[in-house]
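Participant: This is the structure alone, sequence omitted:
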């Protein structure tokens, strides 16, 4: 709704237009003449009416398609689409303006019982993101998910390798029938990169002179540069193809990454590691950094976390390092 306020100041009279928008920041604009203020308010209101008329006919499935094609900037649209498929089956043909809190709750209640609270929250968050897109771009007035509380989640997993475990794992990787398993594990621990980021690296992404790797497609949609240790560079040189092929290419289909599940499971077993997954190499990176004095912001930067909340699972390791440092330096005072 638009309101026009008359203002008095040293320069004379002016007119400020205020337009309230539910779920969005209000619009403020000041004019010298009241007639100009009225024209501006009328133009905005007409635009809002047109958006509302359009959105009244818009179905959820159409909104999802618009979001995926115009808004989504991640690297895995198919994964995004597969999770949204549940919502499309549940309320895809419903008009957006008819969808309410009860419809969202009904969809969440019908999810399989074995799903964790964290996974259920992701379903709710995806629906919320789509509705927020509609609010920003199409003038929708409500996001029905905003009235639904997220379920409590367990603390993030922080399994990481001890020094002895790391040595055993590296030894097992070197003995693997897949000759590049050691390189993959070494890069994972020393860079903190995700599995998908490493598997999609190509030889022309490596700058051997600067000792860095360039990753253009990441989980959060932002490119990043991975500093590489001299050990990684030396290991890469053993396999260097000097072309644009995948570094960890499949032997059967070179255009696709190698499926290393079996050699990895074998190496974990030979190294006598319990409850250890490939993604835990990333936790190992963060834990080593924390134990050696890195701040949470520095760890977040290395891992590519956009939200510091995700990195806080390593906070206790940072505190332990600080306690050790304080006792070593100040203990004798």
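Facilitator: It's in. From a predicted model like this one, the values you see are computed outputs, not experimental measurements.

Participant: drop to CA atoms for contacts and neighbour counts, all remaining ones
Facilitator: OK.

Participant: Which residue ranges of the stretch 151-300 of the chain form helices?
Facilitator: Here the stretch 151-300 of the chain has its helices, by DSSP state H, counting those that start in this stretch, at 163-174, 181-191, 195-199, 230-237, 261-270, 280-291, 296-303.

Participant: so which of those helices comes closest to residue 217?
Facilitator: helix 195-199 (7.2 Å; C-alpha to C-alpha).

Participant: Give me the residue at the spatial middle of the chain.
Facilitator: In the chain, the centroid-proximal residue (C-alpha atoms, centre = their mean) is residue 220; its distance is 4.1 Å.

Participant: any idea how far that one lies from residue 17?
Facilitator: Counting by C-alpha to C-alpha, to the nearest Å, the gap from residue 220 to residue 17 is 38 Å.

Participant: now swap in residue 321 and tell me
Facilitator: 55 Å.

Participant: Residue 297 too?
Facilitator: Taking C-alpha to C-alpha as the measure, residue 297 falls 42 Å from residue 17.

Participant: neighbour-wise, which of these two wins?
Facilitator: Comparing residue 297 with residue 17 by neighbour count (other C-alpha atoms under 10 Å), the higher total belongs to residue 17, at 21 against 14.

Participant: which element is the more buried one on?
Facilitator: Using DSSP states H and E, residue 17 falls within strand 12-19.

Participant: now swap in residue 315 and tell me
Facilitator: Per DSSP H and E, residue 315 falls inside helix 315-330.

Participant: list the buried ones in that helix?
Facilitator: Across helix 315-330, burial judged by 16 or more other C-alpha atoms under 10 Å covers 317-318, 322.

Participant: Just want the angle from it to helix 280-291.
Facilitator: 30 degrees (axes from the mean of the first three to the mean of the last three C-alpha atoms, to 10 degrees).

Participant: on contacts alone, who are the packing partners of helix 315-330?
Facilitator: The contact analysis (3 or more C-alpha pairs under 8 Å, 6 or more residues apart in numbering; DSSP states H and E) places helix 315-330 against helix 280-291.

Participant: for comparison:
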């Protein structure tokens, strides 16, 4: 709106005087979530799923932590997009609209191989609603507070930095086109830095 009034004033000589939009206070952008897994929570999740019929959930959670992929990206994984020779997967549809090829760790590849034969087309043949409900039920059952599936992406990206990957390397994996956005996801603990400093 402010741009329109400035253009009308400067380019078309409209007599607006002072731009009224300049008087409006912009709302503050709330800080991003910083929730990470607390030691023991992943094991608690595994134990909580032992008798569940939602057998896909723990592999999906572990894959999210290993790859920093979003829930929708994981649910969209198709066998035809994997290159088992190079340990990569093509994500043709991403949040930012740009396809990306994600390098996969050996642990991520093991998770994928464990899914062979369960569905001809998709690695995780469930709906987003089913995953959300199963995840929420699990959190309630094992009494883990304030953990969302998207927090696993925060966890994954932070772990990549803790492993010593550079910003461009992490951006390649996570799909961030602007490096500054990665600062939202990095929550490196002071204890980890002490270990690095010696």
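Facilitator: Now that the structure is in, tell me what you want to look at. The structure presented is a predicted model; accordingly, all values stated were derived computationally and were not measured.

Participant: circling back to that earlier point, what's the match for the residue nearest to the centre of structure 1 in structure 2?
Facilitator: Using TM-score structural alignment as the criterion, residue 220 of structure 1 maps onto residue 96 of structure 2.

Participant: what's near enough to touch the closest residue to residue 190 of structure 1 other than its chain neighbours?
Facilitator: Leaving aside its chain neighbours, residue 190 of structure 1 sits nearest to residue 285 (6.4 Å; criterion: C-alpha to C-alpha, 6 or more residues apart in numbering). With contact set as C-alpha atoms under 8 Å, 6 or more residues apart in numbering, residue 285 of structure 1 has these partners: 188-192.

Participant: Could you rerun that using 7 Å?
Facilitator: 189-190, 192 (C-alpha atoms under 7 Å, 6 or more residues apart in numbering).

Participant: Compute the number of surrounding residues for residue 152 of structure 2.
Facilitator: Counted with other C-alpha under 10 Å, residues neighbouring residue 152 of structure 2 total 25.

Participant: how close does it sit to residue 42 of structure 2?
Facilitator: 11 Å.

Participant: For residue 29 of structure 1, which three-state class applies?
Facilitator: Classification of residue 29 of structure 1 using DSSP: H, G, I helix; E, B strand; the rest coil returns strand.

Participant: Give me the range in structure 2 that stretch 8-22 of structure 1 lines up against.
Facilitator: Going by TM-score structural alignment: stretch 8-22 of structure 1 matches no residues.

Participant: meant to ask about stretch 196-209 of structure 1, not that
Facilitator: Going by TM-score structural alignment: stretch 196-209 of structure 1 matches residues 72-85.

Participant: Quick check: buried residues in the matching stretch?
Facilitator: For stretch 72-85 of structure 2, by 16+ other C-alpha under 10 Å, it's 74-79, 82.

Participant: Could you pull out the helices in the stretch 1-150 of structure 1 for me?
Facilitator: Counting by DSSP H, counting those that start in this stretch, the helices of the stretch 1-150 of structure 1 are 34-55, 60-70, 77-91, 101-109, 117-138.

Participant: And for the shortest one, what's in contact with it?
Facilitator: It stands for helix 101-109 of structure 1. So helix 101-109 of structure 1 is contacted by 90, 120, 144-145, 147 (C-alpha under 7 Å, 6+ apart).

Participant: for stretch 112-122 of structure 2, same thing?
Facilitator: 77-79, 123, 125.

Participant: Let's see that with 10 Å instead.
Facilitator: 56, 59-60, 63, 74-82, 84, 104, 106-109, 123-125 (C-alpha atoms under 10 Å, 6 or more residues apart in numbering).

Participant: distance of the residue in structure 2 that residue 272 of structure 1 lines up against from residue 48 of structure 2?
Facilitator: By TM-score structural alignment, residue 272 of structure 1 lines up with residue 143 in structure 2. From residue 143 of structure 2 across to residue 48 of structure 2, the span is 10 Å (C-alpha to C-alpha).

Participant: So which of those two has more stuff around it?
Facilitator: residue 48 (16 against 13).

Participant: Apart from its neighbours in sequence, what residue is nearest the more buried one?
Facilitator: For residue 48 of structure 2, the spatially nearest residue (C-alpha to C-alpha, 6+ apart) is residue 142, at 6.2 Å.

Participant: Near the one you found, how many other residues are there?
Facilitator: Neighbours around residue 142 of structure 2, by other C-alpha under 10 Å: 14.

Participant: what about it, distance to residue 50 of structure 2?
Facilitator: 12 Å.

Participant: same deal with residue 147 of structure 2?
Facilitator: 20 Å.

Participant: of these two, who's got more company?
Facilitator: residue 147 (14 against 11).

Participant: so what's the more buried one up against?
Facilitator: Contacts of residue 147 of structure 2 (C-alpha under 10 Å, 6+ apart): 35-37, 135-136, 139.
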